[in-house]
Structure formats: structure tokens, C-alpha cells
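[1] Predicted model follows, preceded by the sequence.
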Amino acid sequence: MEINIKGQLFTQKEIAEKVKQLAQEIEKYFGDEEIVVVCILKGASVFTMDLIREIKNDIFLEFMEVSSYGMETQTSGVVKIVKDVDISVEGKNVLIVEDIVDTGLTLQYLKKYFSGRGARDIKICTLLDKAQKRTKEVELDFVGFEVPDLFIVGYGIDCAEKYRNLPYIGYVED
């Protein structure tokens, strides 16, 4: 794989420290209650796996694939569920885990979606927040890092399916 990384934003060590901090915040909020952790595929998979190893609560791990991009770099504005969770969330605590939030479109949709399915409490955890790109109002409950408006890659985040396996978070020119 030809790596065309223009810069590094966060090291592997910085990410690991932030993941531990987020896990502690999540534990403090939920107390000893069970959590349905919903990993948004594919980008949040690496972050989610590291995060759940740090959370002491009993969890149900679920995966959901949602798309508003396809193979494009700009959102289509329409959220499509490609793969839904396999269990009922009715009456349960749901923690949506996302890699990066920009427009907020997907997460606004997912909060309404899980609310409509009867979830008792719905919280959002994101490793990265690109707040300057926000077009939809959505509350992020647990945020790792704020990032500038760059094309972010690494630690599960891709550019045309490349760079997910990088142990750090960097950026490429788009």
C-alpha cells in the first residue's frame, strides 16, 4: 500500500490514553448498568474494540453499518441502514460508538431510530469531532479529540478503504 500521509494528528499512545479516559467517563455515567454498545461499521471498529476492553460494565456488543457516503467523499444527505443490530434495544441503554462526527446527519438519524425502537437511554461516543462541519444538531456525550477540517485516516478510518490499519491518526490530501 502506498502511504500518502501528509501529517500525524494523534499518536498510538495519545489514542490509548484517550480511550481509557472515555471508558472511565462512560462507566461513571452508566454506573453498574448494562450497555448495548453499537459499533458503527467500518470506521469505528478499531476504536470500539479498544474501548470495550476498558469498560467494566456488562455489555452487549452490536454492529451497525450505515451509509450516507457510499464510495464518495461527500455525503449524499440520505442515511441508509446497510446492516442493523441483531437484538432488541427496547428498555436498554444504548451507546452508539462512532469514529468521527462531521455533519451530524448519521447520528441525528440513529438517535431517532433507537428512540423509536424503545431504547431507555441513548448516548453517543465519538473518538473524533469535526465540529466545524456540523449541519445537524446532535449532542455528543463522550468526545475524544476535536479535529480540524482535514481528510482523517488511520485507527480504523479509511480513505477509499485504505489506511484503516494505521496505528495512529493522520490526514491525507483529498
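    Right, received. Where do you want to start?
[2] contacts and neighbour counts: CA atoms only from here.
    OK.
[3] Could you verify my assumption that residue 84 touches residue 40?
    No. Residue 84 is not in contact with residue 40 according to CA atoms under 8 Å; the separation is 9.9 Å.
[4] ok, these two, which is more surrounded?
    Set residue 84 next to residue 40 and count neighbours by other CA atoms under 10 Å: residue 40 wins out with 23 against 13.
[5] dropping in the other structure now:
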Amino acid sequence: MNEIKKVLITEEQLKARNAELGRQITEDFKGKDLLAICILRGSYIFFSDLTREIELPLEVAFMHAASYFDGTESSGKVNLPDQNMLSVEGKDVLLVEDIVDSGRTLAALKATLLKKGVNSLHIVTLLDKPDRRVVDIDVDYSGFVVPDEFVVGYGLDYDQRFRNLKYVGILKEEVYQ
């Protein structure tokens, strides 16, 4: 694909890391009432692959959350349209995110869910960009730490494109500038 500057994480690396994360989450959540929440749209592929690696009965739910509305920079504003539709009281919640960048989206989600009376709240992200953090947010499980580059694939997009790639790649700057 001509728009990709470099493959950052291969399909094989993604599969192996999902298996590792699944084993770790299985161990950590044994005997708990686990609710895995997929943060749409970017984490849908990661969520699907990861939850199949978790060897526990679990409930799944989906939430829209966004801080990117146009372009490649977080807007600083977080939109949570599904927050009132989700029953989380007394549950052990695992938020499944595609990428933690500024931390704003997860901080808003975390605050919202904690107000709803969750038993516990944990965060797993496929990709982590700690150098971009503007909000202090703890990530319990991280797939890969990535450089401050615009990445696409495996659910992550630019302008709703490239989500279908089987790998995570760095998008060429000329595509989004």
C-alpha cells in the first residue's frame, strides 16, 4: 500500500501480543464479573481478537468515544454519546481502547464509569503513546508502546480509511497534510 511509510507492528506480532494479554487478563480476572467494553470505532478489531483470547465468561458492551473529529490531532474535547445506555454498576470493567494518546478520552470515560458504581475499572490499550500524554491516566495492560507518528491499521484509521489493514503502519505525512 503506497500510503504506508513503514509497517510498525506485523500481523504475527499482533496475534502473539493478544495471546499474552489474554492470558494475563484471564489470570487477573478469575472469579470476577467481567464486562469488557469496546471503545468504538478504532478498537473493534483489537477487541474482537483480544476477547477471544480471554478464557473466562465475560459480558461485552460497546461505547462510542471520540476526541478526533477531523485531522490527526486530538480536539481536546471528548464526546461520549452512549454513556447513559450502559449498565455497569457492580461490574469489574475492562475498557478496551485502540490507542492512548493525550489520555483525555480515557480520563473522561473513567470518570463517567466510576460515577456509575463499577466494582473495578481497568484499561487495556493496543497502542500507547506516553510521550503525547497531557492527562495523567494509568493503563493496566498495554500491547505496544509506539513512537509519536500517525499510525493506521488493525482498526485505526485516517479519515475512516485503513482500518482493514492486518498490521499497524505509519502513514506517510503527505497523505494527511
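    Right, received. Where do you want to start? These numbers come from a predicted model, not from an experiment.
[6] TM-score of the superposition?
    Once superposed, the chains reach a TM-score of 0.95 (TM-score structural alignment, normalised by the length of structure 1), with 173 aligned residues with a CA RMSD of 1.3 Å.
[7] Overlap of the contact sets of residue 84 and residue 40 of structure 1?
    Jointly contacting residue 84 of structure 1 and residue 40 under the rule CA atoms under 8 Å, 6 or more residues apart in numbering are 63, 64, 65.
[8] which strands and helices sit next to the biggest helix by length in structure 1?
    Ranked by residue count and defined by DSSP state H, the top helix of structure 1 is helix 12-30. Counting contacts by 3 or more CA pairs under 8 Å, 6 or more residues apart in numbering; DSSP states H and E, helix 12-30 of structure 1 is packed against helix 45-54, strand 142-146.
[9] Now that helix on structure 2. Mean distance?
    Once the two are superposed, helix 12-30 of structure 1 sits an average of 0.7 Å from its aligned residues in structure 2 (mean CA distance after the TM-score superposition for structure 1).
[10] Can you pull out the residues in contact with that helix?
    So helix 12-30 of structure 1 is contacted by 47, 50-52, 54-57, 127, 142-144, 167-169 (CA under 8 Å, 6+ apart).
[11] And for stretch 80-96 of structure 2?
    Counting by CA under 8 Å, 6+ apart, 32-39, 43, 47, 61, 63-66, 109, 112-113, 116-125 sit against stretch 80-96 of structure 2.
[12] Narrow those residues to those that are buried.
    The neighbour count (16 or more other CA atoms under 10 Å) marks 32-39, 43, 47, 63, 65-66, 109, 113, 116, 118, 120-125 as buried among the contacts of stretch 80-96 of structure 2.
[13] circling back to that earlier point, which members of the shared contacts of residue 84 and residue 40 of structure 1 occur in strands, if any?
    If you go by DSSP state E, those have 63, 64, 65 in strands.
[14] about what we covered before: nearest to residue 134 of structure 1 among the contacts of helix 12-30 of structure 1?
    Among the contacts of helix 12-30 of structure 1, residue 143 lies closest to residue 134 of structure 1 (CA to CA), at 14.5 Å.
[15] residue contacts, the residue lying closest to that closest one once chain neighbours are set aside?
    The shortest distance from residue 143 of structure 1 to any non-neighbouring residue, by CA to CA, 6 or more residues apart in numbering, is to residue 126 (5.2 Å). Residues in contact with residue 126 of structure 1 (CA under 8 Å, 6+ apart) are 97, 98, 99, 100, 101, 140, 142, 143, 144.
[16] Those into JSON lines, with extra columns for neighbour count and distance to residue 91 of structure 1?
    Below are those laid out as JSON lines (neighbours: other CA atoms under 10 Å; distance: CA to CA, whole Å):
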{"residue": "97", "neighbour count": "26", "distance to residue 91 of structure 1": "19"}
{"residue": "98", "neighbour count": "25", "distance to residue 91 of structure 1": "22"}
{"residue": "99", "neighbour count": "23", "distance to residue 91 of structure 1": "25"}
{"residue": "100", "neighbour count": "23", "distance to residue 91 of structure 1": "27"}
{"residue": "101", "neighbour count": "23", "distance to residue 91 of structure 1": "26"}
{"residue": "140", "neighbour count": "15", "distance to residue 91 of structure 1": "21"}
{"residue": "142", "neighbour count": "19", "distance to residue 91 of structure 1": "21"}
{"residue": "143", "neighbour count": "20", "distance to residue 91 of structure 1": "25"}
{"residue": "144", "neighbour count": "18", "distance to residue 91 of structure 1": "27"}
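[17] Which one of those residues is nearest to residue 155 of structure 1?
    Of all those, residue 99 has the smallest distance to residue 155 of structure 1: 8.8 Å, by CA to CA.
[18] Name the surrounding residues that touch stretch 127-145 of structure 2.
    17-18, 21, 98-104, 106-107, 122-126, 146-148.
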